[in-house]
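Chemist: sequence first, predicted coordinates after that:
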Amino acid sequence: MKTPAAVALLIAVVTISSVPCYGQDRPKTRDEAEALAAKLQYQRGEVVLKDGLATLKVPDGIEFLNGRDAHTVLVTLWGNPPMPDPLGLLMPVNVGPLNPESWAVIITYEEEGYVKDKDAEKIDYADLLKQMQKDTREANKQREKEGYAPIELVGWAAPPRYDKELHKLYWAKQLKFSGGGEDTLNYNIRMLGRRGVLVLNAVAAMSQLPEIEANAPKILAAIDFNPGNRYADFSEASGDKVASYGIAALVAGGVAAKLGLFKGLWIFLLGAKKFVIIAVVAVAAWVRKLFGKNKAAT
């Protein structure tokens, strides 16, 4: 049997001061998990996000889950910490959250102001990577004190690219977590708007990079800010706020870096019959207990 990839999504949405008991409200059996997954309401076609902020035209081969169902997948089925509902979740058609081949893209929005892109062409991404690797090593000291697995930023899986006409930024990082296993792919998409940034994050095993990259262009083309919220609509004279960081900080961590969230970076896990665990020890212990029983039963 093929071991499922640890599919994760890195989202800086909340700061949580202590490690929660992840397994409390999770399904206790595979049958319970499948029954819950069967209730998810997948959507296709056109979806309006966040009270008219943006519109998503769900691409062929992709399905959309709204914020509530996305929360069910991330927290209840995949055992992640409680968090505010995201704007939504994109998944491949007819795969489902319990399938070993599944991957997902979480959509969130950071209303931190208008991000100026004047520095985009001047950034030395090789130097930026070195600084990010240094920052990651420093952050690991605090992570380990708090019981989190250390992270190694191996390098770019795909170097940052910025489309100045569309104001869309995308890149991919190769991450390694302690405990071995296949390296993890963190694919990032940022769409700049009038008052903030649409954030799309997907993480998969490195072997899934071709699949993620194949889907990235159509996802990029499928979502955009609505009139009045677009980058070109910015008006400082109207009181629009300018973000305190630029393109380089978005790649390095943006809001997460500013808020100091690297020390408690949450790793979102894909649940299935077997798990490749890459995060908090408490999660690993709970998963071994539950799915170890399932494995014995089969």
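Modeler: Received it, and whenever you're ready, just let me know what you need. Residues are numbered from 1 along each chain as shown.

Chemist: when you work out contacts or count neighbours from here on, use the C-alpha atoms and nothing else.
Modeler: Fine.

Chemist: where along the stretch 151-298 of the chain do the strands fall?
Modeler: Ranges of strands within the stretch 151-298 of the chain are 151-163, 168-177, 184-192, 197-205, 223-225, based on DSSP state E, counting those that start in this stretch.

Chemist: what's the separation between the nearest residue to residue 228 once chain neighbours are set aside and residue 256?
Modeler: Setting aside the residues directly before and after it, residue 228 is nearest to residue 194 in space (C-alpha to C-alpha, 6 or more residues apart in numbering), at 7.8 Å. Distance, residue 194 to residue 256, by C-alpha to C-alpha, to the nearest Å: 20 Å.

Chemist: higher neighbour count, the two?
Modeler: For the pair residue 194 and residue 256, the greater number of neighbours falls to residue 194 (23 against 20), based on other C-alpha atoms under 10 Å.

Chemist: put this next to the first one:
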Amino acid sequence: MPLLSALRPLLALLGLLLSAPLWALSQEQAQEEFVSARQAAMAASQLGPRTLTLADQASLQLPAAMVYVPAEETRHLMQAINGHYNDSLQGMVLPISDQEAWMMLLSFEPVGYIRDDDAKAWDPDEMLNSLKEGTEAANQERRQRGIPELEVLGWAEVPVYSAGNHQLRWSATARDKGSQQRNYTINYKTLALGREGYLGLNLITDTDNVNRLKPVTAALMAQLTFQPGKRYDDFQAGSDQVAEYGLAALVAGVAAKKLGFFALAAAMLAKYAKLLLIGLAAMGGLLGRRRKRKG
């Protein structure tokens, strides 16, 4: 498959992105930034199987059917898309198959040890109301920045916490405020708590495919292992940093603020996310075919 054909979806996306009113840069500057970030991401991409080290906190076994874009290239690519540099990002995982349209952002938040006591008695309905209120409060800033306002519709996955492995999974459905779109982009989040913060696997797909792809996240999370001394159970009371919030606030409060960055999935790129995912998956497919030819 020629390189130009593999990149055609990304080139189409580029034209759409640069027509958006959110760019602070000129069209030429934005185009140069996007093309440069895309090329850097492609050049740095690594095929599985391989062992990834995430923020010196954990290791992740990447399977053969996936491609990894390292942290710095992922940060610059996301910055080129939404204008925000997020140093918590630890990379991006994509499928080799260009028939799949999803991507997964890996992150680490060094917030300290998060107490999980409140998970035993939390109320999902109350948490959803808090998430909606927090999102509505954040809409004021979005209006000032010219970013479409968001509305949270409900749970795509009710928050579930597993005390045995200290993992939390949840997903709220959110879209542009007032939109009537039925199939929209969605973030399906799984978090693994550690001694110094939490690692996140954020699956970006759409409402039509999220249930089918949930096992992808589960399979990757099963291959995630914290380094000795970094595990949740390694916490030292009295000396280690403790987060200012618990799990319920992480879902309902912190998440509302972070919807600004992950507007990639529900606001600024709502119209273009499908093209982005297809284009990046095509990149993974191209690399996979190159590997087969070399094999």
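Modeler: Sure, I can see it. Just so we're clear, the structure is a prediction, and the values are computed from it rather than from any experiment.

Chemist: once they're superposed, what TM-score comes out?
Modeler: TM-score for the superposed chains, counting by TM-score structural alignment, normalised by the length of the second structure: 0.73, backed by 249 aligned residues with a C-alpha RMSD of 3.3 Å.

Chemist: counterpart of residue 62 of the second structure in the first structure?
Modeler: Aligned counterpart of residue 62 of the second structure in the first structure: residue 58 (TM-score structural alignment).

Chemist: contact partners for that match?
Modeler: 44, 45, 46, 47, 64, 219, 222 (C-alpha atoms under 8 Å, 6 or more residues apart in numbering).

Chemist: ok so, going back, for residue 76 of the first structure, find the nearest of the strands of the stretch 151-298 of the first structure.
Modeler: Closest approach to residue 76 of the first structure among those (C-alpha to C-alpha): strand 197-205, 18.7 Å.

Chemist: now the closest one, how far from the centre of its chain.
Modeler: 4 Å (C-alpha atoms, centre = their mean, to the nearest Å).

Chemist: any idea how far the residue of the second structure most remote from its centre lies from residue 244 of the second structure?
Modeler: Computed with C-alpha atoms, centre = their mean, the residue of the second structure farthest from its C-alpha average is residue 238, at 32.9 Å. Using C-alpha to C-alpha, we find residue 238 of the second structure at a distance of 15 Å from residue 244 of the second structure.

Chemist: ok, residue 223 of the second structure touching residue 63?
Modeler: No - with contacts counted by C-alpha atoms under 8 Å, residue 223 of the second structure stays clear of residue 63, the gap being 9.2 Å.

Chemist: those two: who's more crowded?
Modeler: Neighbour count, other C-alpha under 10 Å: between residue 223 of the second structure and residue 63, residue 63 has more, with 16 against 13.

Chemist: please enumerate the helices of the stretch 151-295 of the second structure.
Modeler: 210-221, 247-249, 255-258, 263-266, 273-294 (DSSP state H, counting those that start in this stretch).

Chemist: quick one, the last one and strand 185-193 angle?
Modeler: In other words, helix 273-294 of the second structure. 70 degrees (axes from the mean of the first three to the mean of the last three C-alpha atoms, to 10 degrees).

Chemist: packing partners of helix 273-294 of the second structure?
Modeler: helix 3-17, strand 89-95, strand 103-109 (3 or more C-alpha pairs under 8 Å, 6 or more residues apart in numbering; DSSP states H and E).

Chemist: most tightly surrounded among the ones you listed?
Modeler: Ranked by mean neighbour count under mean count of other C-alpha atoms under 10 Å, these are led by strand 89-95, which reaches a mean of 25.

Chemist: what's it in contact with?
Modeler: 54-55, 65-75, 102-108, 280-281, 284-285.

Chemist: please identify which helix or strand holds residue 139 of the first structure.
Modeler: helix 125-145 (DSSP states H and E).

Chemist: superposed on the second structure, what's the mean shift for that helix?
Modeler: Following the fit onto the second structure, the mean deviation recorded for helix 125-145 of the first structure is 2.1 Å by mean C-alpha distance after the TM-score superposition for the first structure.

Chemist: about what we covered before: let's have the helices of the stretch 151-295 of the second structure in CSV, adding distance to residue 38 of the second structure.
Modeler: Formatted as CSV, the helices of the stretch 151-295 of the second structure follow (distance: least, C-alpha to C-alpha, whole Å):
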stretch, distance to residue 38 of the second structure
helix 210-221, 24
helix 247-249, 35
helix 255-258, 24
helix 263-266, 16
helix 273-294, 9
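
Chemist: for residue 83 of the second structure, which of the ones you listed is the nearest?
Modeler: Taking these one by one with C-alpha to C-alpha, helix 263-266 is closest: 10.6 Å.

Chemist: tell me the helices and strands packed up against the closest one.
Modeler: Packing partners of helix 263-266 of the second structure (3+ C-alpha pairs under 8 Å, 6+ apart): strand 167-176, strand 185-193.

Chemist: those strands: which one's closest to residue 157 of the second structure?
Modeler: strand 167-176 (4.8 Å).

Chemist: check the mean deviation of that closest one from the first structure.
Modeler: With mean C-alpha distance after the TM-score superposition for the first structure, strand 167-176 of the second structure averages 0.9 Å from its match.
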